[in-house]
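K.L.:
Model the following, please.
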Amino acid sequence: MPLRAMNDLVAHNASLADELSDAVMRVLNSGWYILGREVKAFEEAFAAYCGVPFAIGVANGTDALELALAGVGVGRGDRVALVANAGGYGTSAVNALGAVGVYVDVDLDTQLIDASALDRVLAGADIRAVIVTHLYGRLADMAELMAVADRHGVKVVEDCAQAHGASRDNRRAGSFGHVAAFSFYPTKNLGALGDAGAVVTGDAAIAERVGRLRQYGWDRKYHMTLAPARNSRLDEVQAAVLSVKLPHVDAWNARRIALASFYAEAITHPKVALPAVDGTSYVAHLYVVRTTDRDDLAAHLRAEGVPCEVHYPYPDHRQPAAGDRYAGVSLPTTEQLCAEVLTLPCYPEMSDADAEHVAAAVNRWGA
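P.N.:
Here you go, the predicted model:
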């Protein structure tokens, strides 16, 4: 039976409909809609979930990256190391600050930033910070990457937009770097009913700075002490919604991992490379396979009633908006991945029969 879409958000929210409705009505009836009790309660709960003392709610995940970078002192002209295969969100944040992106190639198997390549980049340029993106729900090897960054005196910003709840050695994504950014876009492992984000950190000074930067640079109302700042505030409705959903994230992640584990066993096509399923360090935000004939596989799957997408087809250093700025940059693994990756459906409300249909359709390709 065909799947309706890559994600079924109606089904995702249906089981919590009464609680979500109550949360929205609680905010409506409170008369307080910006930076009130709901935001404070969610910030405290999410910080505790991540295992850090501080969380600062903001308007969306890209703002969270920008404010996290600003929180560790990145400004105009500073260089920031980052990957180019993660959809451009890090690049957008770097550009918004007037900083300069320095791209680092990735590992073919994990599709995450390559520690050796990062070491070479940090040794060869004056870098202020590095964004470590936990792509597709896979937690990077933060012990190795923090050692590299520490050796060069570079601040680490974790991009956790796709890794809510991913953990290794009982530490969750967001608790390793100097600061971390989360998105709560509706399709995320923890998603709002619109745009929302957060910055988390264990550093009180960074938390205080980000808290001011998200609201005009105020230290008190109408008194601006930091620049450049912005208006980027998590609203009360989204905070209340996220508070309802947060206790369910681990169960949703477990279902995602179970589906990914099923795919790992059931998909046997010799032309399709599958991602490793590494327990809780991979929370399967996206289940991304690779093949050298992606367009043909995608057309076959859609004909079989299986939706699929490409995350992400255009490397940042080859985007038209970059002009010829990175014409001399070569990132062979990044460019290979952007030509080969294809995302299959993987979300908590998928049935076993749905997953079987997807796997069987992949295996029938070319038959």
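
K.L.:
When you work out contacts or count neighbours from here on, use the C-alpha atoms and nothing else.
P.N.:
Fine.

K.L.:
any idea which residue sits dead centre in the protein?
P.N.:
Relative to the mean C-alpha position of the chain, the nearest C-alpha, by Cα atoms, centre = their mean, is the one of residue 161, at 2.0 Å.

K.L.:
which ones are touching that residue?
P.N.:
Going by Cα atoms under 8 Å, 6 or more residues apart in numbering, residue 161 touches 61, 134, 181, 182, 183, 184, 188.

K.L.:
Against residue 230, how distant is the fifth one?
P.N.:
Taking Cα to Cα, to the nearest Å as the criterion, residue 183 is separated from residue 230 by 17 Å.

K.L.:
Please provide the structure for the following sequence as well, for comparison with the first:
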Amino acid sequence: MIIPFLNFKAQHDLLRGEMLTAFQQVYDSNWYIMGAYLTQFENEYAKFSQVDYAIGVSNGLDALYLALKALNVGEGDEVIVPSNTYIATVLAVSYTGATPVFAEPDVNTYNISPSTIRKAITNKTKAIMPVHLYGQACEMDEIMAIANEHQLFVVEDNAQSHGATFNGKITGSFGHINGVSFYPGKNLGALGDAGAVTTNSAELAERIKCLRNYGSKVKYVNEEIGHNMRLDELQASFLSVKLKHLMNFTKDRVQIAQWYNSVLQGVGDLILPKVHSGASHVYHLYVIRTKYRDALQKHLNENGIGTLIHYPIPPYLQQAYAHLGYVKGDFPIAEELADTSLSIPMWPGMTSDEVNAVGMAIRSFFNEK
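P.N.:
Next up is the predicted model:
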């Protein structure tokens, strides 16, 4: 059985009629940028996210950058980020001229640890950027308490956890302003690049709207140096369709994770995903850990099972950030995760037979061990 790491077919077969109708409506409208379909999706996503405002932008990286810029984060400032995140989180900080300061994750949840955030705060810290990694919400109550205590901004990176909650409150609604990605592989994915900023601040929402559109609120009148970072009508209309199905797709992901938990429990030295007692997990990824990671990945690939490593090189060890002076050993938890983590197939519509096939292939690897 050939099982890819990600397969859109089940989703797209289900949505085909609605998506083609959405395309035709936008096509026939003859209006493709900053129109009614964008406004409709922004309103829908704000309601879903339980915030007052959602502003569509070009992608998740731009969403994070614009959020920081709207807070006037810049040169001389520090922003605390996880030591084990995708590079986009860190790039957003660098784009502003600020300095990323890394903090270790909790070894069980892989999310940034409140205790390490506290240790990373200096008199230059201006913001904290927690990343809800792999689909699990961060410990946002404590993170917000730390931010309030030190008068810091919080910008949630909600690229991987649409619909996850901490103590019943949805991700993307905690921070002062937050970024989200709708890259096609995300739980809520467009058919191209797309993103959004969420906030309860009318002032910040207006600034994002201005910054994303050349620094202009009125055509040909430019209030500040802005950007062309808009979400187009077509992607907005596709996202409106998919948003209606998101919770059902999330139920699928949770069910698949439960199947994996059952078939992989007690196998070899595997460490399975652990969920914080206050958090929910929407399983953007199902990540297992083993000291035999590379050999297991090779075994699965040879048996037709797709895998990925999220993420093999921590951002502070990337060549792009060599100027910060970090060396191997500075963040041992992030490095352990980088050396042992393996993401196995996960997508809405994946069948129990496919999950069992992945599980049996993993079991056979450890049986040979």
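
K.L.:
re the thing from before, ok, residue 183 and residue 230 of the first structure, which is more surrounded?
P.N.:
More crowded of residue 183 of the first structure and residue 230, by other Cα atoms under 10 Å: residue 183, with 31 against 16.

K.L.:
Is the more buried one in contact with residue 197, as I believe?
P.N.:
Yes - taking Cα atoms under 8 Å as the definition, residue 183 of the first structure is a contact partner of residue 197 at 4.3 Å.

K.L.:
what touches both of the two?
P.N.:
60, 61, 62, 64.

K.L.:
Can you report how many residues lie near the second one?
P.N.:
To tie it back to what came earlier, the one meant is residue 61 of the first structure. Neighbour tally, residue 61 of the first structure, other Cα under 10 Å: 26.

K.L.:
what's the distance between it and residue 126 of the first structure?
P.N.:
To residue 126 of the first structure, residue 61 of the first structure is 26 Å away according to Cα to Cα.

K.L.:
do the same with the first one
P.N.:
Between residue 60 of the first structure and residue 126 of the first structure the distance is 29 Å, computed by Cα to Cα.

K.L.:
and of the contacts of residue 161 of the first structure, the nearest to residue 83 of the first structure?
P.N.:
Comparing those against residue 83 of the first structure with Cα to Cα places residue 134 closest, at 10.6 Å.

K.L.:
residues contacting the corresponding residue of the second structure for the closest one?
P.N.:
Under the alignment (TM-score structural alignment), residue 134 of the first structure maps onto residue 132 of the second structure. Residue 132 of the second structure makes contact with 111, 138, 156, 157, 158, 159, 160, 161, 171, according to Cα under 8 Å, 6+ apart.

K.L.:
now swap in residue 61 of the second structure and tell me
P.N.:
88, 89, 91, 92, 179, 181.

K.L.:
Okay, and it sits in which element?
P.N.:
Residue 61 of the second structure belongs to helix 60-70 when assigned by DSSP states H and E.

K.L.:
Just checking the distance from that helix to the centre of its chain.
P.N.:
Chain-centre distance of helix 60-70 of the second structure: 14 Å, with Cα atoms, centre = their mean, to the nearest Å.

K.L.:
matching residues in the first structure for the very next helix or strand once past it?
P.N.:
Sequence order places strand 78-82 as the next helix or strand after helix 60-70 of the second structure, per DSSP H and E. The counterpart of strand 78-82 of the second structure in the first structure, using TM-score structural alignment, spans residues 79-83.

K.L.:
so how far is the matching stretch from its chain's centroid?
P.N.:
16 Å.

K.L.:
Mind checking what helix or strand follows the helix ranked longest in the second structure in sequence?
P.N.:
Selection of the longest helix in the second structure by residue count, based on DSSP state H, yields helix 233-264. Per DSSP H and E, the first helix or strand lying C-terminal to helix 233-264 of the second structure is strand 286-289.

K.L.:
residues making contact with the next helix or strand along the chain from that following strand?
P.N.:
For strand 286-289 of the second structure, the following helix or strand on the C-terminal side (DSSP H and E) is helix 293-302. Around helix 293-302 of the second structure, the neighbours that count as contacts under Cα under 8 Å, 6+ apart are 306, 307, 339, 340, 341, 342, 361, 362, 365.

K.L.:
make it 7 Å
P.N.:
Applying Cα atoms under 7 Å, 6 or more residues apart in numbering, the contact partners of helix 293-302 of the second structure are 306, 307, 340, 341, 342, 361, 365.

K.L.:
What lines up with the fourth one in the first structure?
P.N.:
Put plainly, it is residue 341 of the second structure. Counting by TM-score structural alignment, residue 341 of the second structure lines up with residue 341 in the first structure.

K.L.:
excluding its backbone neighbours, what's nearest that match?
P.N.:
In space, residue 341 of the first structure comes closest to residue 290 once its chain neighbours are excluded; the distance is 4.6 Å by Cα to Cα, 6 or more residues apart in numbering.

K.L.:
Run a quick check on the one you found versus residue 273, I expect a contact.
P.N.:
Yes - with contact defined as Cα atoms under 7 Å, residue 290 of the first structure counts as touching residue 273 (5.0 Å).

K.L.:
Count the residues that sit near residue 32 of the first structure.
P.N.:
Residue 32 of the first structure: 15 neighbours (other Cα under 10 Å).

K.L.:
whereabouts in the second structure does stretch 188-195 of the first structure align?
P.N.:
Counting by TM-score structural alignment, stretch 188-195 of the first structure falls onto residues 186-193 of the second structure.

K.L.:
nope, stretch 289-306 of the first structure is what I was after
P.N.:
Mapped onto the second structure using TM-score structural alignment, stretch 289-306 of the first structure spans residues 288-305.

K.L.:
all helices for the second structure, in order.
P.N.:
Applying DSSP H to the second structure gives helices spanning 9-29, 36-49, 60-70, 87-96, 114-120, 140-150, 202-212, 233-264, 293-302, 332-340, 352-368.

K.L.:
Quick one: average offset of the second one versus the first structure, please.
P.N.:
Comparing helix 36-49 of the second structure with its match in the first structure after superposition yields a mean distance of 0.2 Å (mean Cα distance after the TM-score superposition for the first structure).

K.L.:
Which residues does that helix contact?
P.N.:
Outside of helix 36-49 of the second structure, the residues within contact range by Cα under 7 Å, 6+ apart are 52-56, 170, 172-173, 198, 232-233, 236-237, 240.
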